[in-house]
Structure formats: C-alpha cells, structure tokens
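what's the 3D shape of this:
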Amino acid sequence: MSDLLAALLLGILEGLTEFLPVSSTGHLLIAQHFIGEQRPDLFNIVIQAGAILATTLVFRHRLWALATGLGERANRDYAMKLAVAFGVTAAVGLPVRLLGWELPETVTPVAWALILGGVWMVVAERLAARRPESAHITWTVAVLVGLAQVVAGVFPGTSRSAAAIFIALLAGTGQRSAATEFVFLVGIPTMFAASAYALLEHVLDGNAAPVAWDELALAFAAATATGFVAVRWLLGYIKQHSYTPFAVYRIVLGVALLLWLPVGM
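From the prediction side, this is the model:
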C-alpha cells in the first residue's frame, strides 16, 4: 500500500470515528498496526483537527448565535461553561503532556479500553435513563466534561466523546442531544489547541522526524469531509436511538482483538 493511500484511509477512518463513541485514536492505532506503519503523534493529532473543522462547520450557526448573543444571559452562561470545560482540560491535560505522555505502541491496551469503555457505556446509559430528562448544562457538568476529556486522552480506546457525553448524562444533563452538543462544542477548542501544541512541539524539536506534509494534508482533508457526514448523521441518530449499538461494537471489537492478536502486540 502506498503512503498516500494509507494516509487517505487513515483520514477517512479518523473522520468517521472522531465523534462516534468508539475512539478515533484507538481505531487509528489499530489501523496503523495492521498497515504495518506507526505514524507519529503529530499525524494522529493534527488529522483530528480535520474532523473538528467538520464539526465547526456543522455547528456554525450555533457558534455564531453564541458569539453574537453574549448579551443574553443564557448564551453568556453557556459560553462560560464551554470555557470552563476547556480550561479544565487544558489545566490538567497540559501537565500530563509535559510529563512525556505518548500514545501506546501496542494494540492490547486499546482493546481493553474498548471493552471496558463499552461496558461503561451500557451501565452509564441505563443509570442515566433513570434520571429526569433535562437539557440544562450545570457547572458541575462543565467541570466533569473537562476532566473526562483528559482521561480519554490518556487512555486511547476510551473515546473522548463517549467519556464526556456519559459523564454529562450522569451528572444531570439527561437529554442525549443536549449532552452531545455540549461535548462536541467543547471538543472544537480542545482539539484545535491540541493540534496547535503538537505542531509547536514539532517545530521546536530539532531532532523530530520529517513530516510528509502531502500525506498529512490529504488525511486532514479526508477527515474533514467524512467527519462532516458522520457528525450530521450522529446528531440525527441520537434523537431517537440509544448509544447501546456503539457499546456492543466496542466490546465485540475489543474481544476480537484480544483473541486474535499475539500476547504483547
């Protein structure tokens, strides 16, 4: 497989999985394992920005309404909670990054994270269904969503969107669409900041491996296009369906990987 084709396929995979609760990073690591080529963290993080760009386009009207309506208390309150969630992620996540955290090079921990995350989703959704349905985002939800993003970033396979959405549901935002929208909007500054930081690290690292910018650009474009489709589809899907099918998929995939892969892979 040519490098450009591999980059294209990874970009498509990233776009399809970034906001589905199945872990885009985990899927990228699995795909790279079978392709036989481990891409640098810079590649994995920057193409995520393509999917985030797609999300920005999907929510462009909502974002514009928030930006131009800050004079209204409801909009100002919501924007401040988005800022708090992002601030918590940055305040906790940056020290983790500075301590030298890197993505795993083996698939086994990703497989376990997929399984445990799938079980967590089933349990969390059942518990959340017992709570009163509410579209309100509390300050507690904002803080916990920020923390959930960090946990998901440290454990690939967990899924940033799944961790944050179900924390929001359990913490009091009982409406799936409201919790999902808040998590998606928080993901925009979070992932753009992560991509910018990864690029800055690369520029400042004199010993960093050279980047194939044509491959990165192709993967970024593919992630943007497929991410737009995936986000639009998911927002419609969750209005009438639960997240359980995604949980089942995660568990089946994780078990299959553990049974198929040799120990230590």
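
every contact and neighbour count from this point should use C-alpha atoms.
OK.

what ranges do the helices span in the stretch 151-265 of the chain?
Taking DSSP state H, counting those that start in this stretch as the test, the helices found in the stretch 151-265 of the chain are 160-170, 176-204, 213-237, 244-260.

which one of these is the most hemmed in?
The highest mean neighbour count among the helices of the stretch 151-265 of the chain, using mean count of other CA atoms under 10 Å, belongs to helix 160-170: a mean of 27.

can you give me how far that helix is from the chain middle?
11 Å (CA atoms, centre = their mean, to the nearest Å).

packing partners of it?
When contacts are defined as 3 or more CA pairs under 8 Å, 6 or more residues apart in numbering; DSSP states H and E, helix 160-170 packs onto helix 108-129, helix 139-154, helix 176-204.

ok, Ala142 - contacts?
Counting by CA atoms under 8 Å, 6 or more residues apart in numbering, Ala142 touches 81-82, 84-85, 168.

make it 10 Å
The contact partners of Ala142, by CA atoms under 10 Å, 6 or more residues apart in numbering, come to 78, 80-88, 148, 164, 167-168, 171, 182-183, 186.

on that earlier part again, got the helices of the stretch 151-265 of the chain as a markdown table, with distance to Thr140 columns?
Listed next are these as a markdown table, based on distance: least, CA to CA, whole Å:
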| stretch | distance to Thr140 |
| --- | --- |
| helix 160-170 | 9 |
| helix 176-204 | 13 |
| helix 213-237 | 24 |
| helix 244-260 | 25 |
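
to compare with the earlier structure, here is another sequence to fold:
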Amino acid sequence: MIELLKALLLGIIEGITEFLPISSTGHLLLAERLLGLGHRSDLFNIGIQAGAILAVVLIYRQRLWDLAMGFFGRGAPADHDPAGMALSPAQARAYALKLAVAFGVTAVLGLLVKKLGFKLPEEVIPIAWALILGGIWMIAAEYFAAKRAQALGERSEISWTVAVLVGIAQVVAGVFPGTSRSAATIFVALLAGTTNRAAATEFAFLIGIPTMFAATGYELIDVLHSGQAANEDWAAFAVAFVASAITAFIAVKWLLSYIQSHRFTAFAIYRFVLGLALLAMVPAGS
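Model prediction:
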C-alpha cells in the first residue's frame, strides 16, 4: 500500500508540473530527496510521462484532427487559432508544416546531443540554478514580448523562425534538467515574435506531443532491451500513469484558461522559491 501511495504522489507531481513552466524534474527530485519517495526506475519515469502526454492529446484531439485534415487537403478545418480566427486549409497546412519543422530540428539535434553525451546530471545544484535562471528568463521574455506587442500589435502567427527556435529550445531543455521544456519553448516563441501568450503556449504544447512521444518510445526500447520491465511493480506503474494523466489534464486546462488574462510572473516567482529551497537542501561545502 505504501508503494502505491508513493506512486500516486509521484504521478500527481508529474501531471501537475510537466506542462506548467515550473520544471517536472525539479519537483520529482524534491519529492525523492525531501519526501523520501526513493529513486524511480526508467520504466516508471516513462509511464508517468506517457500519462501526461496522453492528457494533452485528449485536450487537443480536435485541433490535431483538424490540422491533419487541413494538411492533407481534406476539407477546411472547423478549428480556430488562439486569437479566434478560423484556419483555412492553407493555414492549417502551414501550421502543421511548422510543427513538423520544429520536431525535425529537435529530433536531429536531440540525437546528436545524445550521441555526444551532452547532458547535465539530474543533481540538486544544477537543477536549482536552472530553475532560478529560468525564472529570470521568463520575466525578461514576457516583458520584451509586451513591449513589442505595444509597438507592433499583438501577433498570434507562428513564423518559421519561431518554429526552428522552438525546436532548438526543446533540445536545450533536455540538456539542462530543471529548465522546463514548456517554459523554454513558450518563452522562445514570445521572444521570437509570437507575442500572444495563448498562441505561444498552444504551439509549445502541440510540438511537445510528438517530441515527448518520440523520446518516450526511444527510452522504452532501451528499457525493454535491458530487461528492466521484468522487475517493474506494474500496480504502482498503473496508478502513477492514471494519476499523471488526470492531473495533467486538469493542470493544462487550468493553464490555458489562466493565461487568457494573466502573465506568467507567478510561475517565475515560484521557480525562484523552489530553486532556493533546493539549494537549501544541499549541505554547506558539499
């Protein structure tokens, strides 16, 4: 029963933090160290991440279907962009191609980075500093996006430049645990010209679907080949998967509503507090 409760708590933490710009890695590390929940297996990590991805797929299921239909020219999508404008088939095709470009950039650079072994270890100090510096990055990005919106008007369009930079941002977030994939992609989009928070967030979440599915599948193949699956606690795995999916669904729906009338400042402040809390966990001189 204790293991099931631990799995439930970790699934809830993953679901809440995976798509909010506050770093799921930092929170899971805090749960491991501070709450004594123990180290997670690779397969368990895959399970809770897959649950979070499933939630986003369910939220954007109609959007994904309409983009797919528009891409293949099978009728005009009934969907709308975050600014409320109907998307024509040509616009849907361009949007889908930009998602493909962003994913392609991430895939190519991600495989290169993995082959070269460029990734910081998931340890307290680097994650804490990534949280703090990421908070500064968030405030700066939103400030400059607001200034640009005042000068040039609010922009919901995702440019090709934004698509490429978002793809790069996903790789950077993977190299620096604690950065937060959603934070990196949302605020790169804001800095690169998409000044509408809802539009930047939607693109970040949509590109996260194929990216996270690909990363999860890649890791799953490694786990199955290594034989780790034979020793997995499948009851705990199932509990964590369901908990992650449900809480991610709620968290993302809430965030999409929240950003309609609020800035991301509260998340930046939270990152500062969490980063300092993680630094406080490290004994002096260690």
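
TM-score for this pair?
TM-score for the superposed chains, counting by TM-score structural alignment, normalised by the length of structure 1: 0.94, backed by 265 aligned residues with a CA RMSD of 1.9 Å.

leaving out chain neighbours, which residue sits closest to the counterpart of Ala74 of structure 1 in structure 2?
In structure 2, Ala74 of structure 1 lines up with Gln91, judged by TM-score structural alignment. Counting by CA to CA, 6 or more residues apart in numbering, Gly70 is the residue found nearest to Gln91 of structure 2 once chain neighbours are left out, at 8.0 Å.

give me the distance between that neighbour and Arg63 of structure 2.
10 Å (CA to CA, to the nearest Å).

who's more crowded, the two?
Gly70 (24 against 19; other CA atoms under 10 Å).

what comes up buried for the strand or helix carrying the more buried one?
Following DSSP states H and E, one finds Gly70 of structure 2 within helix 61-71. Neighbour-count burial for helix 61-71 of structure 2, counted by 16 or more other CA atoms under 10 Å, picks out 63-64, 66-71.

what is that helix packed up against?
Packing contacts for helix 61-71 of structure 2, counted by 3 or more CA pairs under 10 Å, 6 or more residues apart in numbering; DSSP states H and E, involve helix 42-59, helix 89-116.

out of those, nearest to Ala284 of structure 2?
helix 42-59 (30.4 Å; CA to CA).

contact partners for Gly87 of structure 1?
81, 93, 142-143, 146-147, 186, 189-190.

please say which position in structure 2 it maps to.
So, by TM-score structural alignment, Gly87 of structure 1 is matched to Gly104.

likewise for Phe184 of structure 1?
By TM-score structural alignment, Phe184 of structure 1 lines up with Phe205.

and that match, how close does it get to Gly167 of structure 2?
12 Å.

cool, and Phe267 of structure 2?
Using CA to CA, one gets 22 Å for the distance from Phe267 of structure 2 to Gly167 of structure 2.

and Ala215 of structure 2, by the same measure?
In this view, Ala215 of structure 2 and Gly167 of structure 2 are 14 Å apart by CA to CA.

now do the shared contacts for the two.
107, 110.

if we can go back for a sec, residues in contact with the match of Phe184 of structure 1?
19, 53, 56-57, 60, 181-182, 185-186, 199, 211, 252.

kindly report the same for Ile53 of structure 2.
Applying CA under 10 Å, 6+ apart, we find Ile53 of structure 2 in contact with 15, 18-19, 47, 205, 208-213, 216, 244-245, 248-249.

ok, Gln49 of structure 2 touching Thr25?
No. With contact defined as CA atoms under 10 Å, Gln49 of structure 2 does not count as touching Thr25 (11.0 Å).

find the nearest non-adjacent residue to the aligned partner of Ala240 of structure 2 in structure 1, please.
When structure 1 is aligned by TM-score structural alignment, the residue opposite Ala240 of structure 2 is Ala219. Excluding the flanking residues, the one nearest Ala219 of structure 1 by CA to CA, 6+ apart is Gly11, at 4.0 Å.

spit out the contact partners of the spatially most central residue of structure 1.
Closest to where the C-alpha atoms of structure 1 average out (CA atoms, centre = their mean) is Arg160, at 4.0 Å. With contact set as CA under 10 Å, 6+ apart, Arg160 of structure 1 has these partners: 18-25, 145, 148-154, 183-184, 187.

rerun at 8 Å
Applying CA under 8 Å, 6+ apart, the residues near Arg160 of structure 1 are 21, 23, 148-153.

which of the residues you listed are still contacts in structure 2?
Counting by both residues aligned by TM-score structural alignment, their matches' CA atoms under 8 Å, structure 2 reproduces these contacts from those: 21, 23, 148-149, 152-153.

tell me the residue in structure 1 that is farthest from the middle.
For structure 1, the largest distance from the centre (CA atoms, centre = their mean) belongs to Gly71, which lies 30.8 Å off.

follow-up on the earlier one: nearest to Tyr143 of structure 2, of the helices and strands packed on helix 61-71 of structure 2?
Here helix 89-116 is closest among the helices and strands packed on helix 61-71 of structure 2 (CA to CA), at 24.5 Å.

the inter-axis angle of that closest one versus helix 61-71?
Helix 89-116 of structure 2 and helix 61-71 are oriented at 110 degrees to each other (axes from the mean of the first three to the mean of the last three CA atoms, to 10 degrees).

before we move on, the earlier item: figure out which of the helices of the stretch 151-265 of structure 1 is closest to Glu102 of structure 1.
Of these, the one closest to Glu102 of structure 1 (CA to CA) turns out to be helix 176-204, at 11.6 Å.

the closest one vs structure 2, average distance?
By mean CA distance after the TM-score superposition for structure 1, the fitted helix 176-204 of structure 1 averages 0.6 Å away from its aligned residues in structure 2.

is it true that Leu218 of structure 1 touches Leu8?
Yes. If you go by CA atoms under 8 Å, Leu218 of structure 1 and Leu8 touch, sitting 6.0 Å apart.
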